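**Q** dropping the sequence and predicted coords here.
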Amino acid sequence: MSRTEPATGSQLRRAVLSSYLGSLIEFYDFLLYATAAALVFNKVFFTDMDPLVGTVASFGTLAAGYLARPLGGIIFGHFGDRLGRKRMLVITMATMGVASTLIGLLPTHDQVGALAPLLLVALRIVQGIALGGEWGGAVLLSAEHARTRRGLWASFTNAGAPSGMVLSTVVLALVAAGTTEAQFLAWGWRLPFLLSITLLALGLIVRSRVAETPVFEDAEKDAGVAERWPLREVLRNHPKNLLLAIGIGFGVFVAQSTLTAFAIAYAVEAGFPRGTVLNALALSSALAVIAIPAYSAWSDRIGRRPVVLTGALAMAAFAFALFPMIDTGSVLMLTLAVVLGQAVVHPMMYGPLAALYSEMFATRTRYTGASLGYQVSSTGAGASPLVFAALLAGGAGPLVLSIVIAACCLLTAVCIRAAAETHRTDLTR
């Protein structure tokens, strides 16, 4: 940081708080949809279908959001590398908040027919574009303010994901507990989505008080540093790192969506009460908020590669225990399965990614490169619940699902082994 003063402690704290709250709010909206897709949408927007087919269709709308995330990464990454991180983050937050609120106002299939699921898909795509632009900017806001312990500070953006899951799950559980089944399906499910407008106001207030990152301001002062087409620069000069970033994240996100979406629907179909499943999800998400920074701080000491590699191999093994534990019918085993998966094993893979992806690309293309690597790999998260539901509908057993999850995690292991260690990288390059 040659010309811009390094960030002070208070600036770093504001940046980390803004990144964390922004991520929490965005993932509250995005993951609220995932839970609703598993529990509600097949009964509200696909009422003319067989229940299992309706579940597949519901997960199809979930996938649309994940497929839109790379587009958001490209759009907001382009302007974030040229105009700054902070400006884009205000836009992404507003876009997500408005889209989520509108989902809460949608008419049902019984009211407007096929138009209802079409509107649902359209708003889900908007959600995906917003989240696709949010993550990269939020990570860089923290990472580029941090002088030391970058893994720890950047990881609070990732900790926002389970925090958002906790909030969305708790809100859904409270609404479900206070309504009958008929009331919940008629109007209760809408309340958590309508809450988004309040969270949006809070997030915009916090984000407006954060300064642009010193690293970007320094780069902006260097003549010719602002790349006209950051995406072209990434594809031309950093194709290996981009492909490795995609491969590293693929297993991470397949496992994430399995634990936070598909396994929830699987448990409900296995006969567990909806409230019991939501309680297990809320507990595991709350514990993950602690585990993510802890594993990321560990990666500051020993490196990103060994932490992510350990998590990937552990998740590949755990995939073969997940569904048998749920199939026992025991509430204790269900809770243990979700907690082990989401709060013990998965954070090892997920936590260090924030710093790792920031360190894999240079300043002038960092927003684009980090966002694209992360968001393209996240398409696996959108596709896996849909694929798994279709496999079960076609007669496949849980063992097949476990094999797929394990294979994806082994891809993560291979790619992180092939990547360079980055935890001592200078982000001013």
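**A** That came through fine.

**Q** make it CA atoms for all contacts and neighbour counts henceforth
**A** OK.

**Q** what sits against L411?
**A** By C-alpha atoms under 8 Å, 6 or more residues apart in numbering, L411 lies in contact with G247, I248, F250, G251.

**Q** what subset of these is buried?
**A** Among those, the ones that count as buried by 16 or more other C-alpha atoms under 10 Å are G247, I248, F250, G251.

**Q** which SSE is the most centrally placed residue in the chain in?
**A** In the chain, the residue lying closest to the centroid (C-alpha atoms, centre = their mean) is A161, at 5.7 Å. Element membership of A161, judged by DSSP states H and E, is helix 150-177.

**Q** ok, now which ones touch the residue nearest to A314 when sequence neighbours are not counted?
**A** Leaving aside its sequence neighbours, A314 sits nearest to V345 (C-alpha to C-alpha, 6 or more residues apart in numbering; 6.4 Å). Counting by C-alpha under 8 Å, 6+ apart, V345 touches G311, A314, M315.

**Q** kindly provide the distance from V345 to M49.
**A** Counting by C-alpha to C-alpha, to the nearest Å, the separation of V345 from M49 is 37 Å.

**Q** repeat for S378
**A** Distance from S378 to M49, by C-alpha to C-alpha: 28 Å.

**Q** for I197, same thing?
**A** In this structure, I197 and M49 are 32 Å apart, going by C-alpha to C-alpha.

**Q** structure B:
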Amino acid sequence: MNSQRSIEAVRLRAIISAYLGWVMDGYDALLVTPIMPLLGELFFPGPYSLLGGLSTLVATLIGRPLGSVVMGYVGDRFGRRVGLLTTVLGYSLSALVIALLPTYAVIGVLAPLTLLALRFLQGVFLGGEWGPGTAMIMEWSKWRGELTSAFVQSGYPIGVIIATIVNVLFLTYMGPTSFNAYGWRIYMSTGAIVAVLAFVIRSRLIESPLWSRPKANPLTLLFKRGGTQLGFGVLFTGGLLTIYYSTYLIYSDFLKAIGEAAIIPVVMLISTIAAVTAVLLAGPLSLAINYRWFIIGTLIVSLAYAPIALMLSPNLTNLVVLAFIENFAMGLVPYVLIDEFDVQYRASGLGVSYNWGLLIGGWAPMIVGLISPMGLGMVVMMTIGVALTIIGLLMLSRMRK
């Protein structure tokens, strides 16, 4: 009995610690989302301030693919635990240095260059989180795969919710003037403080029960045995991330562009709560509806609703509803991908599939920013994302059969 309790305690600790890292990934990655317009003004002053703010998000997104390769390799070669300890330290320290950066008014062009370099470095460590962390949770869990998948994916938007709440609290108690002057630095530094807590918890993490040191290079195994699955996996996640980063995650810049900056905090908070709800519901709903048709159906509905929410009537309600519908599919990403990759190269396969999708979807915010009106650009990119997701999903499903 005591032995059984001990095993369950180890299982719970492993799942919670890996999950907490994914929460912190969302927190640190999107800590800048509510303040992208401010960062644009401080580090990219002038006519390209909007694009400059968006580039701080893009820099992190394009750093993630490199991190998925490096840390996925570490997670497969040396264990999920080692990879997860490294990632959390890396992105927390990057957040702290960003909080201390001088602005353009102080050091000129070095300011935006340094900011983008640090955001890229942060992306490298953040990109290494999902592969080992998802493998750890899915390999320890006793739940149905659909339910575990939804649980895993809820961590990221919960991190975004926490970041949004922290942003609202800072603005409320400091006021816009003080926040814009120096409060944003304290706000950014919270990413390092919280991530250190995650590191302390992870230091007691027990290795996955399925992991064993592979006899060959896991990256070699991945590209030799799982190359085709990897390609379709990247297409699948690339489409989803194109949707994600061309709509809901850039609502702050969209609202500023249409003159509704005052409602940015409430829209971001409620939309993210809606996203978490959809992700968690995706698990149990897919037990009743085939997961393929559930993903395809919800994406088609969200695309049909997008012109209303983003062009005809971009208000609080419509933006929240769109975020809710489009996030159902995100809840099933681990379930779609987990069995495509052998345990010897699973952390690499999962991480690369997810983060290399950003080589497709990571550019969406910049492309949207170049199209006028912005709402039209969001709908166009969302259409492309839905098409890519469905193609990738159907090809993966065909291979699984």
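**A** Now that the structure is in, tell me what you want to look at. Since the structure is predicted, the reported quantities are computational estimates derived from the model, not experimental observations.

**Q** next, the TM-score between them, please.
**A** TM-score of the superposed chains, computed with TM-score structural alignment, normalised by the length of the second structure, equals 0.92; 398 aligned residues with a C-alpha RMSD of 2.3 Å.

**Q** thinking again about what came up before, what about the buried ones among the contacts of L411 of the first structure, which are in strands?
**A** Among those, no member is found in strands (DSSP state E).

**Q** quick check, nearest of those to A154 of the first structure?
**A** I248 (17.5 Å; C-alpha to C-alpha).

**Q** any idea what that closest one aligns with in the second structure?
**A** Aligned counterpart of I248 of the first structure in the second structure: F236 (TM-score structural alignment).

**Q** now do the same end-to-end measure for stretch 175-191 of the first structure.
**A** Chord length of stretch 175-191 of the first structure, first to last residue, is 8 Å (C-alpha to C-alpha).

**Q** mark which of the contacts of V345 of the first structure are buried, thanks.
**A** G311, A314, M315.

**Q** returning to what we had before: okay, S378 and M49 of the first structure: which has more neighbours?
**A** S378 (26 against 13; other C-alpha atoms under 10 Å).

**Q** could you find the closest non-adjacent residue to the aligned partner of E269 of the first structure in the second structure?
**A** Residue correspondence to the second structure (TM-score structural alignment): E269 of the first structure is matched to A257. Spatial nearest neighbour of A257 of the second structure, chain neighbours left out: M374 (7.6 Å); criterion: C-alpha to C-alpha, 6+ apart.

**Q** ok so, going back, from Y19 of the second structure, how far off is the match of E269 of the first structure?
**A** From A257 of the second structure to Y19 of the second structure the distance is 35 Å (C-alpha to C-alpha).

**Q** so where is stretch 164-176 of the first structure in the second structure?
**A** With TM-score structural alignment as the criterion, stretch 164-176 of the first structure aligns to 159-171.

**Q** how close does the very next helix or strand once past the helix holding A161 of the first structure sit to the second structure?
**A** Later in the chain than helix 150-177 of the first structure, the nearest helix or strand by DSSP H and E is helix 181-183. Here the mean offset of helix 181-183 of the first structure against the second structure after fitting is 2.8 Å, by mean C-alpha distance after the TM-score superposition for the first structure.

**Q** and the gap between M315 of the first structure and L411 of the first structure?
**A** 12 Å.

**Q** and for G104 of the first structure?
**A** Distance, G104 of the first structure to L411 of the first structure, by C-alpha to C-alpha: 38 Å.

**Q** what of A176 of the first structure?
**A** Counting by C-alpha to C-alpha, the gap from A176 of the first structure to L411 of the first structure is 39 Å.

**Q** I125 of the first structure -> the second structure?
**A** Under TM-score structural alignment, I125 of the first structure pairs with F120 in the second structure.

**Q** let me know how buried that match is, in neighbour terms.
**A** Neighbour count for F120 of the second structure, taken as other C-alpha under 10 Å: 24.

**Q** E233 of the first structure maps to what in the second structure?
**A** E233 of the first structure maps onto L221 in the second structure, by TM-score structural alignment.

**Q** buried ones in the helix or strand harbouring its match?
**A** Assigned by DSSP H and E, L221 of the second structure belongs to helix 218-225. Within helix 218-225 of the second structure, the residues that count as buried by 16+ other C-alpha under 10 Å are P218, L219, L221, L222, F223.

**Q** stretch 271-285 of the first structure now?
**A** 272, 274-285.

**Q** which one among the contacts of V345 of the first structure gets closest to T363 of the first structure?
**A** G311 (28.3 Å).

**Q** pretty sure the closest one contacts H346?
**A** Yes - counting by C-alpha atoms under 8 Å, H346 is a contact partner of G311 of the first structure at 6.4 Å.

**Q** now for the two: what residues contact both?
**A** Common neighbours of G311 of the first structure and H346, using C-alpha under 8 Å, 6+ apart, do not exist here.

**Q** tell me the contacts of the closest residue to A263 of the first structure other than its chain neighbours?
**A** Using C-alpha to C-alpha, 6+ apart and skipping the chain neighbours, the partner closest in space to A263 of the first structure is F323 (7.9 Å). The contact partners of F323 of the first structure, taken as C-alpha under 8 Å, 6+ apart, are A263, P398, S402.

**Q** mind running it again at 10 Å?
**A** F323 of the first structure makes contact with A263, Y266, A267, L334, A337, G397, P398, L399, L401, S402, according to C-alpha atoms under 10 Å, 6 or more residues apart in numbering.

**Q** could those go into JSON lines alongside secondary structure and distance to H145 of the first structure?
**A** Below are these laid out as JSON lines (DSSP: H, G, I helix; E, B strand; the rest coil; distance: C-alpha to C-alpha, whole Å):
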{"residue": "A263", "secondary structure": "helix", "distance to H145 of the first structure": "37"}
{"residue": "Y266", "secondary structure": "helix", "distance to H145 of the first structure": "42"}
{"residue": "A267", "secondary structure": "helix", "distance to H145 of the first structure": "42"}
{"residue": "L334", "secondary structure": "helix", "distance to H145 of the first structure": "40"}
{"residue": "A337", "secondary structure": "helix", "distance to H145 of the first structure": "37"}
{"residue": "G397", "secondary structure": "coil", "distance to H145 of the first structure": "48"}
{"residue": "P398", "secondary structure": "helix", "distance to H145 of the first structure": "45"}
{"residue": "L399", "secondary structure": "helix", "distance to H145 of the first structure": "45"}
{"residue": "L401", "secondary structure": "helix", "distance to H145 of the first structure": "41"}
{"residue": "S402", "secondary structure": "helix", "distance to H145 of the first structure": "40"}
